[in-house]
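> This is the structure alone, sequence omitted:
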């Protein structure tokens, strides 16, 4: 499946704020957004006012980049959200948050979603005791996610877990770092997820 393989710091610079795509580096002085706080390209330092369509497009791009999905898959998620019997923005957020790679990252078994996606693709993650190597796998309430026993000694996993122990756990997840295991307790509410854009603007963009 196609995926973005270019420099991720450039994505943060394009949006004008941190998307936290590189794990711990985003919190250090080496962060690209800190070192070069202008958009990439020859005219990156110039400023211009966005139209309403431009702002809607940027909102969509931000969410796509945060969760690491491309246009075709994101549109499919939007169509799934429209069919659900709840507010479209909330439904879209639940679909994105229930992705396996996102949940592995949220649980603290990886320092970034990109690293979590790699762990899943390489077969280091199990769901309900079965190996799953599909990062876009959508979890259901009650699903148990764990790192394979042989993979628990992998240095990036150990470093991510040690860092996660110092942070507060997300309320919709239950994590046992000693067993490298976590449970997806429920779908998160909109106000529990920090996304720096208005999801309504994405709905308006796709509704045109």
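Happy to help now that I have it. What you see is a predicted model; the values in this text were computed from it and never measured.
> C-alpha from now on. contacts and neighbour counts both.
Fine.
> burial measure for residue 95, as a count.
17 (other C-alpha atoms under 10 Å).
> which residues sit against the helix or strand containing it?
Remark: residue 95 resides in helix 88-97, with elements defined by DSSP states H and E. For helix 88-97, the surrounding residues in contact (C-alpha atoms under 8 Å, 6 or more residues apart in numbering) are 67, 77-78, 80-82, 84, 102-103, 138, 187-190, 199-200, 203.
> ok, now with 10 Å
63-64, 66-69, 74, 77-86, 102-103, 106, 136, 138-139, 186-191, 193, 195, 198-203 (C-alpha atoms under 10 Å, 6 or more residues apart in numbering).
> Which residue ranges of the chain form strands?
With DSSP state E as the criterion, the chain has strands at 125-127, 130-131, 144-147, 173-176, 181-184.
> Next one for the comparison:
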């Protein structure tokens, strides 16, 4: 399944929760699913609850189905609870860290900065959005990229508070990962146990 590139607010309305990584828009004007029957009574089976929980992560972090499945397989092998580990692995993605550092307004915008070679990790250019940032690593902009309009505007008006695992220097436009992300750092309203229940019988 390819990465989603369609209307972002439509996904927010369908899943019934804000997805700050996907878009800054919120469904306050029409807080119900899109479509002819969107305002009708919504029935949620256990499978639908599990599916929606999984989709919240997939759309918020901008990963495709295979990427999310692979991360879950890795999370299952950890000594940590699989759901918590999955959230941690998603938070450690470079495109997400760039977003959470306030250098981009959304994760798709952060991904563009990474892919186009604007981002450095410990002084080295990294152009892979899925790169896993580790504690002690510093994220910075290349010298020629420090005054990009999208960066300046995002720093002036960050989408979210900085997470506890990052120390951000707005003047230098750098961020250092001080520790591994915790459950409290995840900005999406999601029950990760439902994601575990979704994937476990399918692997």
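Sure, I can see it. No experiment lies behind these values; they were computed from the predicted model shown.
> rewinding a little: mean shift of the helix holding residue 95 of structure 1 relative to structure 2?
Taken over the aligned residues, the distance from helix 88-97 of structure 1 to structure 2 averages 0.9 Å (mean C-alpha distance after the TM-score superposition for structure 1).
> What range does that helix cover in structure 2?
Mapped onto structure 2 using TM-score structural alignment, helix 88-97 of structure 1 spans residues 82-91.
> burial measure for residue 42 of structure 2, as a count.
For residue 42 of structure 2, using other C-alpha under 10 Å, the count is 10.
> so what's the counterpart of it in structure 1 up against?
In structure 1, the residue matched to residue 42 of structure 2 (TM-score structural alignment) is residue 48. Residue 48 of structure 1 sits next to no residue when contact means C-alpha under 10 Å, 6+ apart.
> The biggest helix by length in structure 2 vs structure 1, average offset?
Counting by DSSP state H, the longest helix found in structure 2 is helix 46-61. Once fitted to structure 1, helix 46-61 of structure 2 is off its aligned match by 0.8 Å on average (mean C-alpha distance after the TM-score superposition for structure 1).
> Buried residues, that helix. List them.
For helix 46-61 of structure 2, the buried set under the neighbour-count rule, 16 or more other C-alpha atoms under 10 Å, comprises 49-61.
> To which residue of structure 2 is residue 126 of structure 1 aligned?
Residue 126 of structure 1 maps onto residue 120 in structure 2, by TM-score structural alignment.
> What's the separation between its match and residue 67 of structure 2?
23 Å (C-alpha to C-alpha, to the nearest Å).
> ok, those two, which is more surrounded?
Using other C-alpha under 10 Å, the more surrounded residue of residue 120 of structure 2 and residue 67 is residue 120, with 19 against 15.
> Look up how far residue 150 of structure 2 lies from that one.
Distance, residue 120 of structure 2 to residue 150 of structure 2, by C-alpha to C-alpha: 17 Å.
> Check residue 98 of structure 2 too.
Residue 98 of structure 2 is 12 Å from residue 150 of structure 2, by C-alpha to C-alpha.
> Who has more neighbours out of the two?
Using other C-alpha under 10 Å, the more surrounded residue of residue 98 of structure 2 and residue 150 is residue 98, with 27 against 14.
> surely the more buried one meets residue 139?
Yes. Using C-alpha atoms under 10 Å, residue 98 of structure 2 is in contact with residue 139, at 7.4 Å.
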